[in-house]
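Participant: quick one: sequence plus predicted model below, questions after.
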Amino acid sequence: MATTKLDRTRVARTALDLLNETGLEGLTLRAIARRLDVQAPALYWHFKDKQALLDEMATEMMRRMADDFLAAPAGDWREALTGAMRGLRGHLLRHRDGAKVFSGTRYTDLSYAAPLEAFLRTLVAAGFTPGAAARAWFTVYSYTIGYVIEEQSTAPAPGGGEDGYDLAARAARLAAYPLAAAAGEEMFADHDRGFEAGLAAVVAGVAATLVTSGA
């Protein structure tokens, strides 16, 4: 049996490593216990169920993001938001089903608070009301999470890898619907380009509808 002290952070980090092998559906407390070389009941001292574990995994991901790219934003608010969402997507893609793990979870500490405060202050300084700043952040954040969930459904391997969506077969099934058939190339052929195009559209929409000073 392992002699290294078992704590929530160690379990979450092990779970994130195992996630790339099993995916979210195959990730179990029993499998994590085997990887840690402990008995499964030992994990229940730290996590009452899988959702509690997912909360800690998402928090560990946030800690890494805060250390990596969520420093005090610099430059124009558009650049700050765009850079943050690129960083978020990059971190989510490091883990199989990373966006699903991150979505809908509750952080177990306040590692998210200082970066969020810094970005909201940048938006308020640019002419957003506090409420509009919050809405702007949550809108681009939601776009990014949703995009990566869809992206990882067709290309689940971390770092890209083989695309699991057969666009030729899709086009053949939709032969009677030429616009829908052709849309597959735009939506699924180049995830990097598609993300950037969508993000630019979302940020432009934020600028047109939420900022009040004309910045």
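Facilitator: On my side now, so go ahead.
Participant: all contacts plus neighbour counts: C-alpha atoms, from now on.
Facilitator: Will do.
Participant: can you map out the helices along this protein?
Facilitator: 8-26, 29-36, 50-68, 77-92, 98-102, 113-125, 130-154, 167-173, 178-188, 191-209 (DSSP state H).
Participant: pick the most buried one from those helices.
Facilitator: Mean neighbour count (mean count of other C-alpha atoms under 10 Å) peaks for helix 98-102 among the helices of the chain, with a mean of 24.
Participant: check it against this one:
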Amino acid sequence: MARPSKPLISREAAVAASIEIIDADGLEAFSLPRLAKHLGVRAPSLYHHFADKNEILTEVARDIAGRTVARPRMTPGPDWPEYFVALALNFRQSILRHRNAAPILLQHFPRELFIATYEHTARFLLDSGVPSDLHVQILDGIETQAVGAVLMEAMRPPSRKSTIFPNVDPSSQPLLAKALADNELSQKQLFEAMVRSFLHGIIRDNDLDRTTVG
């Protein structure tokens, strides 16, 4: 379809409106006609900025998984793992703010968006005394853990400490029921502990002395 000669809307406005629709009514409710109506334009106007619906969803993924995720301050030194913990928590917050859009990330996760960021992060790791042969393990591992855990959390109902594992029957699963009763960590705290444990495991397994790193 030929694109209009003059844009009636901005690319940014279309992405923001797409997120509003998905947040309000779910991914199933999103369509180009619905988006055009939401923006007060005809559907052909969207083709000035986007080739198709798939490109719009890719931009939605870029927005919620990249552009709106707050970047913590990088301070090279022995506490370098805390940068990744803070970044993972900020990523989690951004995705959970848009739970209905979480399935988009399964197909449209914008890994290429982070390449420039990863270059800066590799410099941060090097300046913190972390050898380069561990950088891919750290960057890939954090991304995989964070994305997987957050998408699982986003695609199920919010849980309390006692319902992290739903439908547990104390009579048939007494040990799991006791574990839930004894658990003092919220879903957010469990996520934070998972990320921190992964990083501390790399420190331990590779004999990185946190008191002298950096």
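Facilitator: Sure thing, it's come through. No experiment lies behind these values; they were computed from the predicted model shown.
Participant: rewinding a little: now distance to residue 44 of the first structure too, for the helices of the first structure, in CSV please.
Facilitator: Below are the helices of the first structure laid out as CSV (distance: least, C-alpha to C-alpha, whole Å):
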stretch, distance to residue 44 of the first structure
helix 8-26, 10
helix 29-36, 9
helix 50-68, 10
helix 77-92, 26
helix 98-102, 19
helix 113-125, 28
helix 130-154, 29
helix 167-173, 44
helix 178-188, 40
helix 191-209, 39
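Participant: nearest to residue 215 of the first structure, of those?
Facilitator: Residue 215 of the first structure lies closest, by C-alpha to C-alpha, to one member of the helices of the first structure: helix 191-209, at 8.0 Å.
Participant: and the closest one with helix 178-188, angle?
Facilitator: Per axes from the mean of the first three to the mean of the last three C-alpha atoms, to 10 degrees, the angle that helix 191-209 of the first structure makes with helix 178-188 is 100 degrees.
Participant: check which helices and strands helix 191-209 of the first structure is in contact with.
Facilitator: helix 77-92, helix 130-154, helix 178-188 (3 or more C-alpha pairs under 8 Å, 6 or more residues apart in numbering; DSSP states H and E).
Participant: can you redo these as TSV with distance to residue 22 of the first structure?
Facilitator: Shown next, in TSV, are those (distance: least, C-alpha to C-alpha, whole Å):
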stretch	distance to residue 22 of the first structure
helix 77-92	16
helix 130-154	14
helix 178-188	24
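Participant: nearest to residue 167 of the first structure, out of those?
Facilitator: helix 178-188 (6.5 Å).
Participant: can you give the contact residues for the closest one?
Facilitator: For helix 178-188 of the first structure, the external contacting residues (C-alpha atoms under 8 Å, 6 or more residues apart in numbering) are 151, 165, 167, 170-172, 174-175, 194.
Participant: what's the answer for stretch 162-175 of the first structure, then?
Facilitator: Around stretch 162-175 of the first structure, the neighbours that count as contacts under C-alpha under 8 Å, 6+ apart are 154-156, 180-182, 184-185, 188-189.
Participant: and these, which is closest to residue 30 of the first structure?
Facilitator: Residue 30 of the first structure lies nearest to residue 156 out of these, by C-alpha to C-alpha, at 22.9 Å.
Participant: surely the closest one and residue 97 touch.
Facilitator: Yes: when contacts are counted by C-alpha atoms under 8 Å, residue 156 of the first structure is listed as touching residue 97 (6.8 Å).
Participant: tell me which of these two has more neighbours.
Facilitator: Remark: of residue 156 of the first structure and residue 97, residue 97 carries more neighbours, 26 against 23, as counted by other C-alpha atoms under 10 Å.
Participant: quick one: map the more buried one onto the second structure.
Facilitator: Superposed on the second structure with TM-score structural alignment, residue 97 of the first structure falls opposite residue 100.
Participant: over to residue 143 of the first structure?
Facilitator: In the second structure, the residue matched to residue 143 of the first structure (TM-score structural alignment) is residue 145.
Participant: OK, contacts around that match?
Facilitator: residue 195.
Participant: quick one: contacts for the corresponding residue of the first structure for residue 172 of the second structure?
Facilitator: Correspondence of residue 172 of the second structure to the first structure, assessed by TM-score structural alignment: residue 176. By C-alpha under 8 Å, 6+ apart, no residues touch residue 176 of the first structure.
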